[in-house]
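Novice: Turn this into a model:
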Amino acid sequence: MKKLLGMGALLALSPVAMAGDELSGANTAWILTATALVLFMTLPGLSLFYAGLVRTKNVLSVLMQCFAIACMASLIWLIVGYSLSFGEGNAWIGDFSRVFMAGMGKGDLSGDIPESLFFMFQMTFAIITPALIVGAFAERMKFSSMLIFSAFWLIVVYFPVCHWVWGGGWLGSMGLLDFAGGTVVHITAGVAALVAALMIGNRRGFPTTAMPPHNLTMTVTGAGMLWVGWFGFNAGSALAANGDAAMAMTVTHISAAAGSLAWMTMEWVKFGKPSVLGIVTGMVAGLGTITPASGFVGPAGALVIGLSAGVICFYMTQAIKRKWQIDDSLDVFPVHGVGGILGTLLAGVFASPDLGIFSGFGFADGINSIAEQFKVQVIGVVATFVYTAVATYILLKVTGIMTSGIRVSEEQETEGLDLVLHEESGYKF
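Specialist: Next up is the predicted model:
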């Protein structure tokens, strides 16, 4: 059989292992660890990263949103999410055969790991994706609107796209290369963030009033947790403790380091000084961009992808904030959306064994020619982008009707969401 196309082949074509498969203790131990690492990315990694970037009066609101999404997404995944994502279904959506983990026992396997573990590992991806979107509307969205929108968004956007790519759907069948979530996680979250930022409008005072991060120490702490947790995100997607996982971890680290230094350098050249915020943002750009390619490229390819991420995502951030004046508060689209698009496209290029040093060990041997594979990657990017944008727009409209508007009032925004929505404050001076 040809090399796995990441989690698209994922054993998800048949959630329960075929007769004769045996449990692998080594693989099970690694995926247990990877699952904890991916959850660690959201709680506390992403939570602290985002919380440090907002103003003092909104720090708890961001932490609350990430925590609440983690809880809510877990239950939705249990009830219907896993089934719609990985149930047999059709080319577009899964069926209801695994609702409430129906028919899943302790001894049931997905490949050579417990199916319950595969369920948990995939759950952590469903948790972090809507949590990423929080950065786009930070400091101005109602908590009730956020909860309703996130729940609907998982069902309408995340689960179908997950099925398309990893659950035996049409994009996976076409041969789309997305090892750990360039389309499923980063493009969906990034595009939804852009639509949300446009629909909810800019924060009061943007762009004329300075809104610096209130605690960069907190942000750097969260960034470090994201970097470490991302090893579970990408290397865990091999679903085995083997060379694929080891190489995925290696290229993930290289891309993160390259993205960090590239972003820092661009900032240094443009503004005269490198910033802490810049280097950690470049790290996230490098991590997000390598994600879809992490199981298919070698170290040289990862270096090019990371450097490209640091430069291109930097310029997109400048364009969106300064030129187009769109208040994507914490740069979700230019970092995750653009990074996901860039990484998905470059996966189709650097995965080819014909590129020698750039493809390293030719992880995706048996794929189409570079031109043909690139075409498949473009189709995956465009389909995910368009579907996510349209669905997110409709869901935000519906949410606004249900909650009498998705944005807090001007007075509430001025006072801060911590006190207004939660009757608490992050700091007692």
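Novice: Please count neighbours and contacts with C-alpha atoms only from this point.
Specialist: OK.
Novice: Give me the contact list for stretch 143-163.
Specialist: Here stretch 143-163 makes contact (Cα atoms under 8 Å, 6 or more residues apart in numbering) with 65, 68-69, 72-73, 76, 81-82, 84-86, 91-94, 126, 130, 169, 183-185, 188, 384, 387-388, 391-392, 395-396, 399-400, 403, 405-406, 421.
Novice: In helices only, show me the residues you listed.
Specialist: Judged by DSSP state H, helices contain the following of the contacts of stretch 143-163: 65, 68-69, 72-73, 76, 82, 84-86, 126, 130, 188, 384, 387-388, 391-392, 395-396, 399-400, 421.
Novice: Which helix or which strand is home to the closest residue to Gly348 other than its chain neighbours?
Specialist: Distance criterion Cα to Cα, 6 or more residues apart in numbering; nearest residue to Gly348, sequence neighbours excluded, is Phe374 at 4.9 Å. Element membership for Phe374, per DSSP states H and E: helix 370-402.
Novice: one more, for comparison:
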Amino acid sequence: MSTSGLPSAYQVSAASPDWLNKGDNAWQMISATLVGLQSVPGLVILYGSIVKKKWAVNSAFMALYAFSAVVICWVTWAYKMSFGEKLLPFWGKAGPALGQKFLIKQAALPASAHYYDNGNLETSMITPLYPMASMVWFQCVFAAIAVILLAGSLLGRMNIRAWMAFVPLWLTFSYTVGAFSLWGGGFLFHWGVMDYSGGYVIHLSSGVAGFTAAYWVSSLFHHIGNLMFASN
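Specialist: Down below sits the predicted model:
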């Protein structure tokens, strides 16, 4: 898209690629920032204030750690598992999303075009007018808030050390599966399942995981308590 015919105030600088739209990119980053603020400081403050005083710091740090850990895991391997090249019908190939060449190129979803068995195009790539860096960060804050929403089911129930191990495991083996299946070109994407606002990828997955984790953590503590009572 050439900008030479636009008024000078709207033209992208000579150092910017022709496909870059400053308005699209700005709105993408604003949207990501607003979602990020829901997590930090939003849910950090909320979680620290709704539990008993003895659990306040632990609960706040569960949310803060989750956001920080997801950022690291996301750019190291999880983004491409969610939006990269197909490995399985529900999973992408793991890999870093950190290289300059990767981050400054035009964003593309899914990562590759998909074809029918006869060679006809099934799903083409969508190429929005902003760089991959904006897409990676935008999707990162959604992954982070999904884990933090899950944490709400475990406040006062889980030790921070156990939570530190749980976050990267759940992100890798649960969130990336849903994200790739629905958004990244996986089998649900090709079945025509639409999830514009994250109802399946974020809210349903974190809700089900929260109920499941709370049940098993409570059952574990109950079992340990019975053993301690029996030994006495």
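Novice: Superposed, how do the two chains score by TM?
Specialist: Once superposed, chain against chain, the TM-score is 0.75 (TM-score structural alignment, normalised by the length of structure 2); 187 aligned residues with a Cα RMSD of 2.1 Å.
Novice: hmm, back to that, the residue nearest to Gly348 of structure 1: how many residues sit nearby?
Specialist: Number of residues near Phe374 of structure 1 (other Cα atoms under 10 Å) recorded here: 20.
Novice: Verify the stated contact: it with Gly343.
Specialist: No: Phe374 of structure 1 is beyond contact range of Gly343, at 11.6 Å (criterion: Cα atoms under 8 Å).
Novice: Please report how far the residue positioned nearest the centre of structure 2 lies from Gly198 of structure 2.
Specialist: Using Cα atoms, centre = their mean, the residue of structure 2 that lies closest to the mean C-alpha position is Ala143, 1.8 Å off. According to Cα to Cα, to the nearest Å, Ala143 of structure 2 and Gly198 of structure 2 sit 10 Å apart.
Novice: next one: Trp91 of structure 2
Specialist: 17 Å.
Novice: Of those two, give the one with the bigger neighbour count.
Specialist: Neighbours per residue, other Cα under 10 Å: of Trp91 of structure 2 and Gly198, the larger number sits with Trp91, 25 against 16.
Novice: what residues are up against the more buried one?
Specialist: Contacts of Trp91 of structure 2 by Cα under 8 Å, 6+ apart are 81-82, 176-177, 180-181, 186.
Novice: What of Ala107 of structure 2?
Specialist: So Ala107 of structure 2 contacts 127-133, 135 (Cα under 8 Å, 6+ apart).
Novice: on that earlier part again, filter the contacts of stretch 143-163 of structure 1 down to the buried ones.
Specialist: Buried by 16 or more other Cα atoms under 10 Å: 65, 68-69, 73, 76, 81-82, 84-86, 91-94, 126, 130, 169, 183-185, 188, 384, 388, 391-392, 395-396, 399-400, 405-406, 421, out of these.
Novice: re the thing from before, I'd like to know which of the contacts of Ala107 of structure 2 is nearest to Pro41 of structure 2.
Specialist: Closest to Pro41 of structure 2 out of the contacts of Ala107 of structure 2 is Met135 (22.0 Å), distances taken as Cα to Cα.
Novice: now the counterpart of that closest one in structure 1: how far from Leu109 of structure 1?
Specialist: Under the alignment (TM-score structural alignment), Met135 of structure 2 pairs with Phe118 in structure 1. Per Cα to Cα, Phe118 of structure 1 is found 9 Å from Leu109 of structure 1.
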